[in-house]
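1. next come a sequence and a model predicted from it.
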Amino acid sequence: MEAALTPQDILRRYAKGDRDFSGINLNGIKLSGANLSRTDWLDVNLSKAYLNSTVLTFACLTRANLRGAVMMGAHLCGANLNQASLSNVNLSNADLHGASLQGATLFGANLSLANLMDANLIEADMRTANLNGANLVGACLRGANLRQERAIGDQHDIAPSQKKRSIASLHGANLSGADLRGANLSGADLHKADLRGANLQEATLNGANLSEAKLNNANMQGIFLSEANLSNATLSGAVLSNAKLERAILIDADLNGVNLRSAVMADVKASRVQMQGTDLTDTKFSRADLSRADLRGAIMVRANLIEAYLARTNLANANLTDAILNRAELSSANLVGAILIGATLPDGKIHK
């Protein structure tokens, strides 16, 4: 009976050329270190299996049940894990280069230091996953779900200590060039993550921690960053037109030369932010704290700065044509060479 297959049975069948192990119940089996490349495991039950350093390159694991499996250092290059159940699996330091995990469930999975270069993670459920130090260069995460969880829904075999974790952790992860269009990363920890050149169009990162993250030349059009922490982040060359950054923290961030046209930045905390030459046309800065910010040469045509705090802000040579500055604090700002034609000044008067 196949349900009672032993590790020796699997290895013996493989040695004889058998590559199809689909539909078998292998719950808790121990196959660590085995070479099982180019095998078929469709709909197989490998929950709680021990697969440390197992070679499964180009294996087909579509819809496989790998919940709670231990797969540290496993070799899964080019493997097909579409729609597989990988809740709480330990894939730390595993090699998933070019693997396909489209629609897979990775809830609570440990992918720390894993190689996910060029992996397909479209619409994968990655809530509360640990991706610390993972390599996601060129990975596709369109529509992936990494949002913060208020109450963990998938409780399969979660240890009590694990239940406390409520955010996806990508601390220091390499996501340069990754496709994250429409991904949900609300509340995710992306501290010091590398997102240079990543595609984040219309992605949701509300409340995410992006402090010290590298976002140079990233496409962030229409991104949702309300209440996100971008302190000390570098975003030079990034495109954030129509971005939503209400109540975001941008203290000491580098946004030199960034496109922020029509962005919503009400109530942001952006003291000492670098915005030299930044395009802020039609941007909404109402009640924003821009104290000591460097906005030299910034394009702020029609910008809404109602009640903005601009103490010691450097606005030298900035273009504030038709800007709205009602009740803004400008008393100690540097306005040398600034263009204020048609601007509404703090006292309500229009500058001629």
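-> Everything's here; your move.
2. C-alpha only now, for contacts and for neighbours.
-> Noted.
3. my guess is residue 269 contacts residue 252. True?
-> No - counting by CA atoms under 8 Å, residue 269 does not reach residue 252; the two are 9.9 Å apart.
4. okay, one more to line up with it:
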Amino acid sequence: MERIDAEELLRRYAAGERDFAGFNLSGILLGRRYADELIKRYQTEENTRIGGVNLRGINLSGANLEGANLEAVDFMGANLSSANLTGAILQVARLNEANLSGANLREVILSSARLHQTNLTGAILERAISYDAEFIGTILKRAKLRGASLETSRFIDVDFTSADLREVYMGPATIEQCNFTKANWNRGNIYQCHFFDCNFTNISFSKAKMDGIRFVRCNFTNAKLTGIHPFEAGFEESVGL
């Protein structure tokens, strides 16, 4: 795997190179300065964003990408573990099969992003914003999402085991076959969501606000539902209540 630094990345980009798949930039500082420079150069080509850059399989473990505009970048299979992506723009980004375990994604924008089989174990996504994103087979074990906004997104076979979902806003959305075991969703705001075949064993929903919710064939064994009124949600064929 070839290792390059930020200056070399800029030089190659200026020369017209767009495919950086498999490069090793672990620990690189590729924050606002470099991202903005990439965008500026890309815009001179009558484009409006950095989109289309191929960073598949790239190693950015521990990199500082704070505030970077990474809209529509293809990070499929990339290693972004422990990277700092605070406030980054990942709108329309492709993060399928990427490793973002332990990454800092506070206040990141994930609108219309694709996160299929993405590893976000222990990642920090507090106050993240996600509209129309796809989370399919995503791993969010022990992830911290407090205050995140997950609107009109799709969740299928997502692992939220022991995730911190306090004050998370979700809806409208369809959530299928997801595992919320031991998750903390206290004071959450859940609006027009339909949960199918989900596992809520040992979850805490204390003082959560719900409106227009359906739980179909869900498992609530040992779940804490303190403060939730029965009229706020429908529990069809669900168990453990």
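-> Yes, it's here. This is a predicted model, so every value here is computed, not measured.
5. returning to what we had before: and residue 269 and residue 252 of structure 1? which has more neighbours close in?
-> Just comparing residue 269 of structure 1 and residue 252: by other CA atoms under 10 Å the higher neighbour count belongs to residue 269, 25 against 21.
6. which residue lines up with the more buried one in structure 2?
-> Taking TM-score structural alignment, residue 269 of structure 1 has residue 159 as its aligned residue in structure 2.
7. starting at the chain centroid, how far to the longest helix seen in structure 2?
-> The longest helix of structure 2 (DSSP state H) is helix 32-43. Centre-to-centre, helix 32-43 of structure 2 and its host chain are 24 Å apart (CA atoms, centre = their mean, to the nearest Å).
8. for it, packing partners?
-> Under the contact definition 3 or more CA pairs under 8 Å, 6 or more residues apart in numbering; DSSP states H and E, helix 32-43 of structure 2 sits against helix 6-14.
9. my guess is residue 132 of structure 1 meets residue 174, correct?
-> No - counting by CA under 8 Å, residue 132 of structure 1 does not reach residue 174; the two are 9.2 Å apart.
10. what about the two, which has more around it?
-> Between residue 132 of structure 1 and residue 174, counting by other CA under 10 Å, residue 174 is the more crowded of the two (28 against 23).
11. in structure 2, what residue corresponds to that one?
-> Under the alignment (TM-score structural alignment), residue 174 of structure 1 maps onto residue 64 of structure 2.
12. need the residues that contact stretch 1-10 of structure 2.
-> For stretch 1-10 of structure 2, contacts defined as CA atoms under 8 Å, 6 or more residues apart in numbering pick out 22, 23, 24, 25, 28, 29, 30, 34, 37, 38.
13. tell me the buried residues in that stretch?
-> 9, 10 (16 or more other CA atoms under 10 Å).
14. residue 192 of structure 1: what's it in contact with?
-> Contacts of residue 192 of structure 1 by CA under 8 Å, 6+ apart are 171, 172, 173, 210, 211, 212, 213, 214.
15. part of a strand, is it?
-> No - going by DSSP: H, G, I helix; E, B strand; the rest coil, the assignment for residue 192 of structure 1 is coil, not a strand.
16. can you find the partner of it in structure 2?
-> Using TM-score structural alignment, residue 192 of structure 1 pairs with residue 82 in structure 2.
17. ok, and the closest non-adjacent residue to its match?
-> residue 103 (4.0 Å; CA to CA, 6 or more residues apart in numbering).
18. which residues touch the one you found?
-> Per CA under 8 Å, 6+ apart, neighbours of residue 103 of structure 2: 80, 81, 82, 83, 84, 85, 120, 122, 123, 124.
19. would you reformat the contacts of residue 192 of structure 1 as a markdown table and include distance to residue 220 of structure 1?
-> A markdown table is the format used below for these (distance: CA to CA, whole Å):
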| residue | distance to residue 220 of structure 1 |
| --- | --- |
| 171 | 20 |
| 172 | 19 |
| 173 | 18 |
| 210 | 13 |
| 211 | 16 |
| 212 | 17 |
| 213 | 14 |
| 214 | 13 |
